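Trainee: Predicted model and sequence below, questions to follow.
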Amino acid sequence: MAGGGFVAGDGRAQEYGGRMTFSVVVTSLMAASCGLIFGYDSGVTACLRC
């Protein structure tokens, strides 16, 4: 695993503006809905094999 990507206390966290853009909202909703569909499909498939 690669190391050194995150350095504590480098000061960049205070500079980040952190806007909630339309792209962030759409990407989050898409990821959440795909996760729900995958979980539902896995549950149904497991129950049908019983």
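Mentor: Everything's here; your move.
Trainee: okay, CA-based contacts and neighbour counts for the rest of this
Mentor: Fine.
Trainee: Which residue ranges of the chain form strands?
Mentor: Under the criterion DSSP state E, the chain contains no strands.
Trainee: Please go through it and pick out the longest helix.
Mentor: The longest helix of the chain (DSSP state H) is helix 22-48.
Trainee: Buried by neighbour count: which residues of that helix qualify?
Mentor: Buried residues in helix 22-48, counted by 16 or more other CA atoms under 10 Å: none are found.
Trainee: dropping in the other structure now:
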Amino acid sequence: MEILVDISDEDLKALDEVAARIKVSRGALLSNAVSQFVSQASRGARSEAFGL
């Protein structure tokens, strides 16, 4: 799936630098970041729900 997002020029430059450093595409880097964020947010929600 493709989406359209607004990213500041400063953040886009930083994103490109990280992508180049770890040798992945910008899209792959964003996809990975979203997956990690969702995973961590899910764990946080479960922890809050069960008081862990």
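Mentor: Perfect, thanks for sending it. Fair warning: this is a prediction, and the values are worked out from it, not measured in the lab.
Trainee: Can you pull the TM-score for these?
Mentor: The TM-score (TM-score structural alignment, normalised by the length of the first structure) is 0.55; 29 aligned residues with a CA RMSD of 0.9 Å.
Trainee: Distance check, the aligned residue in the first structure for residue 48 of the second structure against residue 12 of the first structure.
Mentor: Aligned against the first structure by TM-score structural alignment, residue 48 of the second structure finds its counterpart in residue 44. According to CA to CA, to the nearest Å, residue 44 of the first structure stands 45 Å off from residue 12 of the first structure.
Trainee: Same question for residue 48 of the first structure.
Mentor: 51 Å.
Trainee: And residue 30 of the first structure, by the same measure?
Mentor: Using CA to CA, residue 30 of the first structure is found at 29 Å from residue 12 of the first structure.
Trainee: Please apply the same query to residue 27 of the first structure.
Mentor: In this view, residue 27 of the first structure and residue 12 of the first structure are 24 Å apart by CA to CA.
Trainee: Next: residue 21 of the first structure.
Mentor: Distance from residue 21 of the first structure to residue 12 of the first structure, counting by CA to CA: 20 Å.
Trainee: Noted, bye for now.
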